[in-house]
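K.L.:
Model the structure of this input:
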Amino acid sequence: MTKVFTTSHLFFVIFSTSYVFTEDLFCPPAWPTTKVQPSDTDIPALEFLGYDSESECVCRKIPKKWTVCYGSDSCYRFPRSFKIDTTLLRVKTTRISEILAGDLQSVTHLESLEIEGNFHLWRIQPGTFFNMTKLIKMSISYNTNLKVLEKETFKGLINLKELYLMKNGFTNVVDITQSLQVQFVPNLIKVSLSENEFVNIDEHAFSSMASSVIEELNLVLCQIENISSKALLPLRKLQVLRLGENNFEASTVTNLLETSIDNNVPLKMLNLYGNGFRKSPPKAMLKVLAKSNITHLCMSKNQFEIISDTTFPSNDKLEYLDLREDVILNITADGFAGMSNLKTLLLSGNKLSCIPDGVLLESLTYLDLSTNSGDSYFPSYFSLGRRRFSKMKALKLLNLSYNRINSILNESFVGLDNLEIMGLKNATVFHIQPYSFQPLRKLKILNLENNPFPTNTPLTADLFYGLDSLEVLLLGGCMISDLSDKIPIFSHLKHLHHLGLERNHLTTLSSDVFFPLSKLKSIDLTDNFLVSWEQRLFENSSSLQVVHAGHNRMSYMTEAMLNDLSNLTQIDLKGNPFNCDCYSLQPLIKWMEFHINLSVLNNTELYPNCVFSSGNTTSINVDYLKVIRNKMAKCDQLIQNFSFIPLIVIAIIITVITCITYLYRWQIKYFLFVISLRLAKRKRLLPKQKCDEQQSFHYDAFVSYSNEDREFVVKLVTMLENHEPYYKLCVYERDFQVGAIITSEVLENVAKSRKTLLIISDSYVRSHWCRWEVQIAEHYKLLEKESYDVCTDDSIILVKLGEITSSKLSSTLKYLMKTRIYLQWDSDLRKQDIFWEKLRQILAPPK
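P.N.:
Purely as a prediction, here's the structure:
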């Protein structure tokens, strides 16, 4: 399986900490293709092979990849009982103390072997690797008790090319090199002895390797304090030497190089990173280098601060110079003037605030100025200036990532006529002028990831004008929310192969955006807010093969989506909230009838999940879709049944509303009454009265009572209307108009009455109608006066008849009976006289 080349791989070469020398080195180094093989983390889980009872080891494997055997609490000898069919075997973290001849007789087919982290291992018996003629690469590292290798340890490894013996217990180089004689490993070209404690290396250290074909030797972090100037003379074909992170003086390296060069050791690459050089590189050493054939020099992680015209002598053979993380503050105009053939210059991780004059070399093809703006605690700014690159016609790769550039002007890149790759990732670019990339006619890869410029610069076609040859455009994490414009944004990118739009804020896309991209092969839309699209997006992109659209908000597949995805070889829709119902999956099922092979969905790692109404999930893989297709008729019937669901829902809603209306009918009536009351006031249906006019009211009191108390009300009317002082009462049985609307009559007569008289009895509190009249009286008498300036005397009179069930009292009646003094009717005749007298006093109009 392959996957689309992502941004993490884009500047792999630039950010790598080591440099692999090859004969046909291309400066800049060869760029990764747009597809890379997956790492070990991309492949399935380990397959359990079993437990070896003899060795007590546990082994697992990834088929056709590698096998690993381990056992930190067991595994006392090399496992033999397993049939290992992979070409790579890893034996790690075991308790093996000795590897014996014959232990590897069942794995002679191996091409790679790693014996690492076995802290009890102290010996590898000669003859162990007999007949392992296919082994090409081997690592015996991090075995801290392994202190010596016997002379014939590696006998039989006639095709071994790379050997790693890192961080073991070796203290003397001879204890290793005696086993590396050319008769045992005739094709060995690379040896790494890094992270062993050698301290001193004498002139005989590599004598036993005379006539070997070794081309690369690594002695990094070996605590070397002294190394004989003649130590490398037996290595007659040595081309690459790495001596980084050691403790020797500069003169030691100078003498070693001078003697080796004088004796025709063909060194081409020298790595001296992190050796504590201060202020400037050792001048004597650089003079020796200038006389040699060394073309590649690494002096990173030292401290040089200022590179001036006296720092480096003239050297017309040097092609590659690595000065990363050297705390360089400035490079003067003649800093590299004597390096007429310098092609690759790495200056990332320094303290430059602009593009110094000294780096503007016409011979350069690769320039790395990334990460020159400090860190998050001490940030600085980086200026591109105008026309700074005007003479750099040969430059092919320029990396300006991780700087605080802020703005890119339309003259920033003038002169870069042959540039093919540009890195501006995390460059804090807030503004890009239109036509800024116009000079870059040959640019193939442009990385603008994680820059917020779309929030300040309109995304228009003019922004990418001139990028006629661009093949890869990376815009991930740029906070892009909209790609629409009158002229398609990507209209000038006719040759674009890959477009990265992941980690943005896109919600919808238009087919106009992608219409100019007829040669597009892959697109990354991961981690946006995209929903299912109804119109085709990639109809004009006939070469499209790979789409990554995981972790968006798509809930169903549309016909347009399926047509867009028909010819793909790979699609990633993981993390989208698809529904598992028939309605959502039916377009996909029907589409299957014309795409039976479904090769686009055959990648088990990229299956999206869908969610059932129950909350369970399943993977939308080929098998699941075939099951659904076989039940197509049932699915169609289910969809037809779904059409009745809205009618059923409406019927249920109407039923619920009817029940609620009946249960709360009195509350609703009261609410409608209040509304009508307010409307009446606004329309002035009820005339305003003056409070000082005695004739303002038609009635002295409105009587609210229950029909069960009619006998008392008749007596009440007789006593108050037929005896002095004479009062006129409003009683609905006598005074309401026949045929009129009750609510309107109640409203009108309450308004015509000076007071409201409530005859409260047990039957009264059980009556919904009486409760409603109480609410009307309270609302009108107590609230409407304040809201509309209606003339009332703010009086409600309560008359209590007999005992009342308190649980039946409404909240309004409870409030009135707690806050107002009420009259109690008594059957005692003497008390009745007092009752009538008090009632007349209360009903008397104000003086």
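K.L.:
When you work out contacts or count neighbours from here on, use the C-alpha atoms and nothing else.
P.N.:
Fine.
K.L.:
which secondary structure elements does whatever helix or strand Lys669 lives in contact?
P.N.:
Secondary-structure assignment from DSSP states H and E places Lys669 in helix 665-682. Contact here means 3 or more C-alpha pairs under 8 Å, 6 or more residues apart in numbering; DSSP states H and E; on that basis helix 665-682 packs against helix 768-778.
K.L.:
buried sites along the helix it packs on?
P.N.:
Using 16 or more other C-alpha atoms under 10 Å as the test for burial, helix 768-778 gives Cys770, Arg771, Trp772, Glu773, Val774, Gln775, Ile776, Ala777, Glu778.
K.L.:
out of those residues, what pair is the most spread apart?
P.N.:
Greatest spatial distance among the buried residues of helix 768-778 (C-alpha to C-alpha): Cys770 and Glu778, at 12.4 Å.
K.L.:
Now do the contacts for Leu520.
P.N.:
His495, Leu496, His497, His498, Leu499, Ser541, Ser542, Ser543, Leu544 (C-alpha atoms under 8 Å, 6 or more residues apart in numbering).
K.L.:
again, but for Lys351
P.N.:
If a contact means C-alpha under 8 Å, 6+ apart, then Lys351 has Val327, Ile328, Leu329, Asn330, Asn372, Ser373, Gly374 as its contacts.
K.L.:
Could you dump those residues into JSON lines and include neighbour count?
P.N.:
Output for the contacts of Lys351, formatted as JSON lines (neighbours: other C-alpha atoms under 10 Å):
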{"residue": "Val327", "neighbour count": "22"}
{"residue": "Ile328", "neighbour count": "22"}
{"residue": "Leu329", "neighbour count": "16"}
{"residue": "Asn330", "neighbour count": "21"}
{"residue": "Asn372", "neighbour count": "27"}
{"residue": "Ser373", "neighbour count": "25"}
{"residue": "Gly374", "neighbour count": "19"}
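K.L.:
Proceed likewise with the subsequent sequence, for comparison:
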Amino acid sequence: MTSFNAIEKLQKLDVSHNKISTVIPGVSQHLQHLSISNNSLAALPNLCLRRNSYPDLSELQLDSNKIGNFVPEYLNCLEKLKVLDVSLNYIDLLKTDYFHSFKSLSSLCISGESRTFYIQERAFNNSNLLSLDLSRNKLTTKSLHGCAFCGMDRLEKLNLAKNNFFKMEEKLNTTLTPLVSLEELLLLDCKLQTIPTVTRYYHNLTYLDVSWNLIKSWPNNLFERNTKLNNLNVGQNLIQTVTSKMLPEVLRERLKTISLTANPFVCKCELVWLIQWIHREPYKFWDYPEGYRCLNITERICLNNTGAFISVTTVTCFFICVILIASVINKYIWHIKYHIYMWRYRPKQLLDIAEKHFVHDAFVAYCVEDGDWVLHDLLPVVEEGENIRLCIHERDFLGGKLIIDNIVQHMESSRKVLVVLSNDFARSKWCQFEMSLAQKLVIDRSIESIVVVLLEDIETVNMSKSLNALLKTTTYIKWQDNENKEIVWQMVKTSLKRQYEL
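P.N.:
Down below sits the predicted model:
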């Protein structure tokens, strides 16, 4: 227990680092500085118990005690009190207008409270306050009322370091809005992902510290209105690149100190302007050169790399385009060939079928695997004694000509097309081409029709869209290798004969 009795002319009293648990106020007319720090006070001492006991007291240190409840009436009688420090106590609540009655209070420190700390609306509400320290209090926007700083229109310095505003930047912006006179703002180690945009409206701001956060970037025009900003600390963040618009030239010229230390810069040519600035004015950069990466990037290196990059990119893009074009051509080669030859062999003027002179009665479209059936079964039966002339590529195609030319020429000179359909036929690209060409000639009325002989059922995996359409729209003859062969042959011969012979 300690009693502060009158001591003539005593102006400063320091009883810190003791085990004082109770204070009985005395009378000291000239005491200006009183420190009771690092003691065992469980309650706020009532220095207003005797009014005007300390008329000249201007600084009071009560930090590092065990004070759990702040009672304004115990201190607000101190009309000249300017500095009050109640840090590192157990205070857990500041109510509305707690500091409104302090007439001269200009500096207040309530940091490092060991409990969850709640601050109500307009808790400070004192236009005389110039400096406020609320660092290390585990504050969030849930425990800090959105209007906690209302009524502090003259506050010049605010310290909110080592609180937790992770993903709460928007609410923090609202809370900081009333502080229009701020000159110094400390938000280091608050888990911020962005710099609060409200800072752009602080026209008197000279010092901003947002180091040790999670900031990756900020808008180009963020500091446009901070015409007095000359100290900026954005070190120990997650910044990978900084553009010249993020730190415009006007700001760069005005800055006395800047920290970009320990950021994970990606060493690309976009940083050349920054590296040049660092080398030009190294005295402005905190922790230079140890805290900075990419200091060996030069404009010359980037120009060389740019030329090489353009060359490599151009060549790479060329080869990619060639590969893509080749892939497309390979995938649609037969469609492309089909349309090319259709364009080449398109008749200038289609003639009526009745007026055309056909060399063959039918062009036989078949695959090599079905050649034996065509040559040994179909050809003897259909041509012998029936006056039907078939076009067989082994016999009738001219040597020395392109296969595609032979197909188009002989199919156009045939009255009909006989398709010998099998799974091997369905898998053959040449056979698919012949079938597509035949369908085109029928549509153009260059030939009469397509006759289909189905040697076997077509498996689903071999069924193309055009083949499926042909089977659904054309009455086909199904080959049966049994006693009904005569009926099948009669159907084939009837289908291939000229109409006037039927």
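K.L.:
number of nearby residues for Phe319 of structure 2?
P.N.:
12 (other C-alpha atoms under 10 Å).
K.L.:
SS state for Leu398 of structure 1?
P.N.:
Under DSSP: H, G, I helix; E, B strand; the rest coil, the three-state class of Leu398 of structure 1 is strand.
K.L.:
Tell me the residue in structure 2 aligned with it.
P.N.:
Taking TM-score structural alignment for the superposition, Leu398 of structure 1 sits opposite Leu84 in structure 2.
K.L.:
what are the ranges of the strands in the stretch 51-200 of structure 2?
P.N.:
Using DSSP state E, counting those that start in this stretch, the strands of the stretch 51-200 of structure 2 run over 59-61, 83-85, 93-94, 107-109, 118-119, 131-133, 157-159, 184-186.
K.L.:
Next, format these as TSV and append mean neighbour count and distance to Phe265 of structure 2.
P.N.:
As requested, the strands of the stretch 51-200 of structure 2 are exported to TSV (neighbours: other C-alpha atoms under 10 Å; distance: least, C-alpha to C-alpha, whole Å):
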stretch	mean neighbour count	distance to Phe265 of structure 2
strand 59-61	20	44
strand 83-85	19	40
strand 93-94	19	42
strand 107-109	20	36
strand 118-119	21	38
strand 131-133	20	32
strand 157-159	20	28
strand 184-186	20	23
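K.L.:
Let me have those strands in a markdown table, extended by distance to Leu260 of structure 2.
P.N.:
Converted to a markdown table, those look like this (distance: least, C-alpha to C-alpha, whole Å):
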| stretch | distance to Leu260 of structure 2 |
| --- | --- |
| strand 59-61 | 36 |
| strand 83-85 | 32 |
| strand 93-94 | 36 |
| strand 107-109 | 29 |
| strand 118-119 | 33 |
| strand 131-133 | 25 |
| strand 157-159 | 20 |
| strand 184-186 | 16 |
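K.L.:
Let me know which of these is the nearest to Lys171 of structure 2.
P.N.:
strand 118-119 (14.6 Å).
K.L.:
tell me, that closest one lands on which residues of structure 1?
P.N.:
Going by TM-score structural alignment: strand 118-119 of structure 2 matches residues 431-432.
K.L.:
center of structure 2 - which residue?
P.N.:
Nearest to the mean C-alpha position of structure 2, by C-alpha atoms, centre = their mean, lies Lys216 at 13.2 Å.
K.L.:
Chain neighbours aside, what residue packs nearest to it?
P.N.:
Ile239 (4.3 Å; C-alpha to C-alpha, 6 or more residues apart in numbering).
K.L.:
Same check on Thr227 of structure 2?
P.N.:
In space, and not counting its chain neighbours, Thr227 of structure 2 is closest to His203: 6.5 Å by C-alpha to C-alpha, 6+ apart.
K.L.:
now Leu172 of structure 2
P.N.:
The nearest residue in space to Leu172 of structure 2 (C-alpha to C-alpha, 6+ apart) is Thr141, at 6.5 Å.
K.L.:
mind listing what the one you found touches?
P.N.:
Thr141 of structure 2 makes contact with Phe165, Met168, Lys171, Leu172, according to C-alpha under 8 Å, 6+ apart.
K.L.:
of all those, which comes closest to Pro264 of structure 2?
P.N.:
Each of the contacts of Thr141 of structure 2 was scored against Pro264 of structure 2 by C-alpha to C-alpha, and Phe165 proved nearest at 22.3 Å.
K.L.:
where along structure 2 do the helices fall?
P.N.:
Ranges of helices within structure 2 are 169-176, 249-254, 272-280, 299-331, 333-344, 371-373, 379-383, 393-396, 403-412, 423-427, 429-443, 465-473, 485-496, based on DSSP state H.
K.L.:
Please tabulate the ones you listed in a markdown table, including the columns distance to Glu73 of structure 2.
P.N.:
As requested, the helices of structure 2 are exported to a markdown table (distance: least, C-alpha to C-alpha, whole Å):
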| stretch | distance to Glu73 of structure 2 |
| --- | --- |
| helix 169-176 | 27 |
| helix 249-254 | 46 |
| helix 272-280 | 54 |
| helix 299-331 | 66 |
| helix 333-344 | 94 |
| helix 371-373 | 114 |
| helix 379-383 | 121 |
| helix 393-396 | 115 |
| helix 403-412 | 107 |
| helix 423-427 | 99 |
| helix 429-443 | 99 |
| helix 465-473 | 93 |
| helix 485-496 | 117 |
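K.L.:
on that earlier part again, tell me the two of the contacts of Leu520 of structure 1 that are most distant?
P.N.:
Greatest spacing in the contacts of Leu520 of structure 1, by C-alpha to C-alpha: Leu499 and Ser542 (15.0 Å).
K.L.:
So which bit of structure 2 is the helix holding Lys669 of structure 1 matched to?
P.N.:
Using TM-score structural alignment, helix 665-682 of structure 1 pairs with nothing in structure 2.
K.L.:
the inter-axis angle of that helix versus helix 768-778?
P.N.:
On the basis of axes from the mean of the first three to the mean of the last three C-alpha atoms, to 10 degrees, helix 665-682 of structure 1 is oriented at 30 degrees to helix 768-778.
K.L.:
Report the aligned residue range of structure 2 for the next helix or strand after helix 665-682 of structure 1.
P.N.:
Going down the chain from helix 665-682 of structure 1, the next helix or strand is strand 699-704, by DSSP H and E. Strand 699-704 of structure 1 corresponds to no residue of structure 2 when matched by TM-score structural alignment.
K.L.:
buried ones in the helix or strand just after strand 699-704 of structure 1?
P.N.:
Reading on from strand 699-704 of structure 1 to the C-terminus, the next helix or strand found by DSSP H and E is helix 710-721. Within helix 710-721 of structure 1, the residues scored as buried using 16+ other C-alpha under 10 Å are Val713, Val717, Met719, Leu720.
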